[in-house]
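# Structure, please.
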Amino acid sequence: MTQITFKQEPVTLLGEQVKEGQEAPDFTVLDNSTAEVTLSTYEGQKKLISVVPSIDTGVCDQQTRKFNEEASQEDGVVLTISADLPFAQKRWCASNGLDNVITLSDHKDLSFGKNYGVVMEGLRLLARSVFVLDKNDKVIYTEIVSEGTDFPDFEKALEAYRSI
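Now for the predicted structure:
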């Protein structure tokens, strides 16, 4: 189990953390209409998966915007995953005028969080993290931010995404 901090308090992450070079684990999350989405939904595309504790916070909002702005020119897909309800994610997208942002909810059973090792024990939130997968779902980049209120390393993640 990995330890991070969230608001300067120690938090244990549950699940097995994925490592660079391994095949990405599958997951089941919900889109904004509550339809199930899995890793295979995006088969054959490179993926930048931006994981945030809650889309309704300033850092998560900025992280979502930055990755979508910077990576949208690439041939691939940017997914933002949180444990927020699909309805809250849909409202956030609408109120911010963001039609092309793909937000996915891990609220139902924390499938993504458990399979990627980013569930914050006791909080039912996902740790701020980034995963880049190639078109064959091989993990080529991972970052779990050590302090949950800090930003990820945007440049390293985008460099990995652009390199595929």
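# from here on, contacts and neighbour counts on C-alpha atoms
Fine.
# and the residue nearest to residue 90 when sequence neighbours are not counted, what does it touch?
Leaving aside its sequence neighbours, residue 90 sits nearest to residue 32 (C-alpha to C-alpha, 6 or more residues apart in numbering; 5.4 Å). Residue 32 makes contact with 86-87, 89-90, 103-105, according to C-alpha atoms under 8 Å, 6 or more residues apart in numbering.
# I have a second one here; can you model it like the first so I can compare?
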Amino acid sequence: MKVKFKGNDVELKGKQFAVNETIPDFTVTDPNMNSLSFKDTTGVRILLAVPSIDTSVCDLEVATFNDKVKDLPNITCYTISMDLPFAQARWCAAKGIENVKIYSDYKDRSFADVSGTYIKELGLLTRAAFVIDSGNRIVYADYMEEVSSQPNFDQVLEAAKNAK
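Next comes the predicted model:
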């Protein structure tokens, strides 16, 4: 699949998620260098793939979801990027991020490989948003056509609220 980065075509490696598929397991790393296997998560989950949390577009996206999910106790929001866990920890502390869980895919590209979010030319994840129900079924999947575009916050949240 091709998307645009600053107006230029870039190629996403792998197969993209589709609605009604079961999400495969993957492993990512938290800011404290602990691994998380997706199979160990439960409930309704929002997954946000971003190129780098330390950019203005990603900053706004994560801050917006951080604010919006605080009133949704049955929904867990995860942001995944290729940023190093140390940088993620600094950024989260500086921005007061408490309601979104931040993970890195730097080590194994496990999430990138299963989700088709890896931009080969840049070594980064594309911007994408997914909602996973409690049965691990993908109920919402959106890959931004332009990496610098924001996801539709209302659509993502509505899909999460309607997921079981």
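# just to revisit the earlier point, now name the helix or strand holding the residue nearest to residue 90 of structure 1.
Under DSSP states H and E, no helix or strand contains residue 32 of structure 1.
# ditto for residue 66 of structure 1
Assigned by DSSP H and E, residue 66 of structure 1 falls in helix 58-71.
# Quick check: buried residues in that helix?
Judged by neighbour count using 16 or more other C-alpha atoms under 10 Å, the buried positions of helix 58-71 of structure 1 are 59-60, 63-64, 67-68, 71.
# In what element of secondary structure is the spatially most central residue of structure 2 found?
The centre of structure 2 sits closest to residue 48, judged by C-alpha atoms, centre = their mean, with a distance of 2.0 Å. For residue 48 of structure 2, the host element (DSSP H and E) is strand 44-49.
# where's that strand relative to the chain centroid, distance-wise?
Distance of strand 44-49 of structure 2 from the chain centroid (C-alpha atoms, centre = their mean, to the nearest Å) equals 6 Å.
# mean deviation (superposed) between that strand and structure 1, please.
When structure 1 is overlaid, strand 44-49 of structure 2 sits 0.6 Å from its aligned residues on average, using mean C-alpha distance after the TM-score superposition for structure 1.
# quick one on the thing from earlier: structure 1: which residue goes with the residue nearest to the centre of structure 2?
Here residue 48 of structure 2 is matched to residue 50 in structure 1, going by TM-score structural alignment.
# How about residue 33 of structure 1, nearest residue that isn't a chain neighbour?
Residue 33 of structure 1 sits nearest to residue 86 (C-alpha to C-alpha, 6+ apart), 7.0 Å away.
# For the one you found, give me its contacts.
30-34, 103-105.
# Take these and map them onto structure 2. Which survive?
Counting by both residues aligned by TM-score structural alignment, their matches' C-alpha atoms under 8 Å, the members of the contacts of residue 86 of structure 1 that carry over to structure 2 are 30-34, 104-105.
# picking that back up, which one of the contacts of residue 86 of structure 1 sits closest to residue 9 of structure 1?
residue 105 (24.9 Å; C-alpha to C-alpha).
# Report how many residues lie close to that closest one.
27 (other C-alpha atoms under 10 Å).
# Verify the stated contact: it with residue 27.
No - counting by C-alpha atoms under 8 Å, residue 27 is not a contact partner of residue 105 of structure 1; they are 11.2 Å apart.
# what about the helices in structure 2?
56-68, 85-95, 110-115, 153-162 (DSSP state H).
# looking at these, which is closest to residue 10 of structure 2?
Of all the helices of structure 2, helix 110-115 comes closest under C-alpha to C-alpha, at 14.9 Å.
# Quick one: residues contacting the residue nearest to the centre of structure 2.
77-80, 127-130.
# any chance of those residues in a markdown table, with distance to residue 143 of structure 2 too?
Output for the contacts of residue 48 of structure 2, formatted as a markdown table (distance: C-alpha to C-alpha, whole Å):
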| residue | distance to residue 143 of structure 2 |
| --- | --- |
| 77 | 17 |
| 78 | 16 |
| 79 | 14 |
| 80 | 14 |
| 127 | 6 |
| 128 | 4 |
| 129 | 7 |
| 130 | 9 |
